[in-house]
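Chemist: would you be able to build a 3D model of this:
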Amino acid sequence: MALYLTNIAAMHNMRSLSSINAGLDTVYKRLSSGKRINSAKDDPAGLQIADRLTSQINGYKQGSRNLSDGLALAQTMEGALDETTDMLQKIRTLAVQAANGTYDDASRAAINSQVQQLCQEITRIGKKTTFGGTTILDGNQGGFYSNGGIQIQASGMANDTITIPGFEKGFTMSGLSSYTGNDGKGSVLKDGDSLRFSLSTAENAQEVLGYIDDYIKAVSSYKGTLGGVQNRFESAIRLNDTMRENLSDARSRIQDTDYAEEAANLAELMVRQQVCASIMKQINNSKSIILSLLGG
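Modeler: Now for the predicted structure:
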């Protein structure tokens, strides 16, 4: 058997040991990070797909937050309009009372005073209801969106929006009269930049009864629209959550560590590492043969 100074066996063993150590380094990273892909070199194609999935997941997640904000906004608007409806109903009841011929002027004036307070409160609600510091019932949505509507971005995809329909004049007394076309009646008085009902006479009370339902209908109609939009928001949130769950599962299969597989890889590599170390010791011992031949 020939003996050479260059130890090819040791070189081969060192190359194998280096490969094993690199493999162990990869396994340790995967086990500690929980990610199968820790750098682009681990899986270039998989990394690109995982990044795209992450973008979609983040888009749906933020979309759900946006929709929740939109839902809260619509509920705020509905709550304010519920109060407006209640006050219009009270005005209607007072109009029925004032139209009764058994009341004298003093009694009717007391009723009329109540109505003026209710009208002022309706206008105050229309002007002062806010969401995030922005008025939302005074017409054109207080500048939320140029056409009066409020667009809610539903996901990370372009043009995937749900709009809360706008209204031009708002839900003050003046705004309501513009929707019903009753601002020219003798029982509708101008008070600064606002309108108010007048029940000072039985005739005025009869006139108010003739169109108060139009005001109630205008508010109820928009509340119905808000209800439909809220249903859309809730449905879109459920869809976003489903999409996010499915995309997260797909990303996990590509990007996350399979601990069962990596545990098996770790055990295999550690055995091979120990074997290489043992072999290297035997290879180094074989060099003593050369020294003995030289009389060393």
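Chemist: from here on, contacts and neighbour counts on C-alpha atoms
Modeler: Fine.
Chemist: the stretch 51-200 of the chain: helices as residue ranges?
Modeler: 105-128, 173-180 (DSSP state H, counting those that start in this stretch).
Chemist: for the first one, buried residues please.
Modeler: Counting neighbours by 16 or more other Cα atoms under 10 Å, one finds that the buried residues in helix 105-128 are 108-109, 111-112, 115-116, 118-128.
Chemist: compare with the first, here's sequence two:
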Amino acid sequence: MSVINTNVNSIVAQNAATVSGRSMAKAMEQLSTGKRINTAADDAAGLAISSRATSQIRGLDQAVRNANDGISMLQTAEGAMVEVTNMLQRMRELSVQSANDTNTADDRAYLDLEFQQLKAETDRIISNTQWNGVNVLDKTFTNNTTAGKFVFQVGANANQTISHTIDVFGLGTNDGSGASISATATEVTAATASTIEVSTLTVAGTYAAGDKITVNLNQNVFQYTVTDADAAGGSNTVATNLAAALDLRFEDGFEASVSGAGVVKITLDASAGTTTGNSFTLTAGSTDGEWDDIESLSILTQATSNTAVSTLDVAVASVNKARAEIGAVINRLTYAADNLTNVSQNAEASRSRILDTDYAKTTTELARTQIIQQAATAMLAQANQQPQSVLSLLR
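Modeler: A predicted model of the protein is given here:
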């Protein structure tokens, strides 16, 4: 059919050129940006997935930096503790030297001069060691009402944390507030061996982690160290856990249980073949397990020097424990950072498969659309020439 007003072939060629032009423009955009998805119209679901992956990746990368910052802070604290340990060891050395009666009063005074200076410097380091403006050793930093507790955000999402409390106390700080323990033995005597003795330990006062409770049962000494959980639960929790520990320790012939608020009941089991008689001896006491009365120490006499040795032993053990805990957390944070890096790497690879342009495929698509675009243009020119043939009919 020969027509002029409606050139169907031209319209077909125009549409083909439009479609191929759109495909070519999309391929050029992908090649220019390096992204397969540039708008939501390109892949709506893929855009949402890649956006969530981006949030995770950026969160993971920041968490790695957080973990490394935490390592740096703990290394700063541990480095200060190294010097504290060195000075405490020197103070103990001076105490041992001063305890020797070959020293005169003047000699001990000279030794005490260095002792007091080291004590002051130890206190200064504990009070002034900072990281990013925050004191890290004196427990003045408070997070969630817990003194000395640092929480490190080591995940891409909320509450993915590692926490650590640095339990190093300043000189003269007695963490146990009136902690005490008393032992009251109630002996029951009777003519028969089946009658047994029941004795009690009353745990009273406020305890803190590191406090020591010593129980002497029939010349067998058992020492219980109060834990963080015990201290948080109060004297009743201390009594409960002490009873469990005693029951395990003195399992031959004795039973320990809780029989009231802060009261540990110890019963002689006469039926046990290893036990004879119906009574036993029981004594108990408690000591503060942390930095007790260091501020008041001196080595001016043999007696005070011996006291200093015992007190400094507790202090050195406390710092050693704190350093060991910090070292363990540093290792944990290192592994956490390595894991976060690995997860971030895999997440980036996953996002790349969704979001990034496949250049081999897209350049092939560009070449295809360019050829089709050129062909469509040529055909459009031919279609526009077809109406010219109608003129021959009008001659």
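Chemist: TM-score for this pair?
Modeler: The TM-score (TM-score structural alignment, normalised by the length of the first structure) is 0.91; 285 aligned residues with a Cα RMSD of 1.9 Å.
Chemist: what would the helices of the stretch 51-200 of the first structure look like in JSON lines with distance to residue 23 of the first structure?
Modeler: Output for the helices of the stretch 51-200 of the first structure, formatted as JSON lines (distance: least, Cα to Cα, whole Å):
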{"stretch": "helix 105-128", "distance to residue 23 of the first structure": "66"}
{"stretch": "helix 173-180", "distance to residue 23 of the first structure": "73"}
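Chemist: spell out which helix or strand contains residue 363 of the second structure, please.
Modeler: In this assignment (DSSP states H and E), residue 363 of the second structure forms part of helix 359-385.
Chemist: that helix aligns to what range in the first structure?
Modeler: Using TM-score structural alignment, the residues of the first structure aligned to helix 359-385 of the second structure are 259-285.
Chemist: comparing the matching stretch with the second structure, how large is the average distance?
Modeler: Compared with the second structure after fitting, stretch 259-285 of the first structure deviates on average by 0.7 Å (mean Cα distance after the TM-score superposition for the first structure).
Chemist: does residue 92 of the second structure touch residue 311 like I think?
Modeler: No - the criterion here is Cα atoms under 8 Å, and residue 92 of the second structure misses it with residue 311 at 9.1 Å.
Chemist: between the two, point out the one with more neighbours.
Modeler: residue 92 (23 against 19; other Cα atoms under 10 Å).
Chemist: and the closest residue to residue 354 of the second structure other than its chain neighbours, how many neighbours?
Modeler: Using Cα to Cα, 6 or more residues apart in numbering and skipping the chain neighbours, the partner closest in space to residue 354 of the second structure is residue 46 (6.3 Å). Using other Cα under 10 Å, residue 46 of the second structure is surrounded by 16 other residues.
Chemist: list the contacts for residue 46 of the second structure?
Modeler: 37, 354, 355 (Cα atoms under 8 Å, 6 or more residues apart in numbering).
Chemist: out of those residues, which are inside helices?
Modeler: 354, 355 (DSSP state H).
Chemist: JSON lines for the contacts of residue 46 of the second structure, including distance to residue 167 of the second structure?
Modeler: Formatted as JSON lines, the contacts of residue 46 of the second structure follow (distance: Cα to Cα, whole Å):
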{"residue": "37", "distance to residue 167 of the second structure": "52"}
{"residue": "354", "distance to residue 167 of the second structure": "48"}
{"residue": "355", "distance to residue 167 of the second structure": "48"}
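Chemist: in contact with the spatially most central residue of the second structure, which residues?
Modeler: Using Cα atoms, centre = their mean, the residue of the second structure that lies closest to the mean C-alpha position is residue 162, 2.4 Å off. Contact analysis of residue 162 of the second structure by Cα under 8 Å, 6+ apart lists 151, 152, 153, 154, 333.
Chemist: on that earlier part again, for the helix holding residue 363 of the second structure, name the packing helices and strands.
Modeler: helix 8-33 (3 or more Cα pairs under 8 Å, 6 or more residues apart in numbering; DSSP states H and E).
Chemist: pull out the buried positions in the helix it packs on.
Modeler: Buried-residue list, helix 8-33 of the second structure, by 16+ other Cα under 10 Å: 10, 13-14, 16-17, 20-21, 23-24, 26-31.
Chemist: and which of those is nearest to residue 166 of the second structure?
Modeler: residue 30 (53.1 Å; Cα to Cα).
Chemist: how many residues are close by the nearest residue to the closest one once chain neighbours are set aside?
Modeler: Of all residues not flanking residue 30 of the second structure in the chain, residue 36 sits nearest, at 5.4 Å (Cα to Cα, 6+ apart). The number of residues packed near residue 36 of the second structure is 24, by other Cα under 10 Å.
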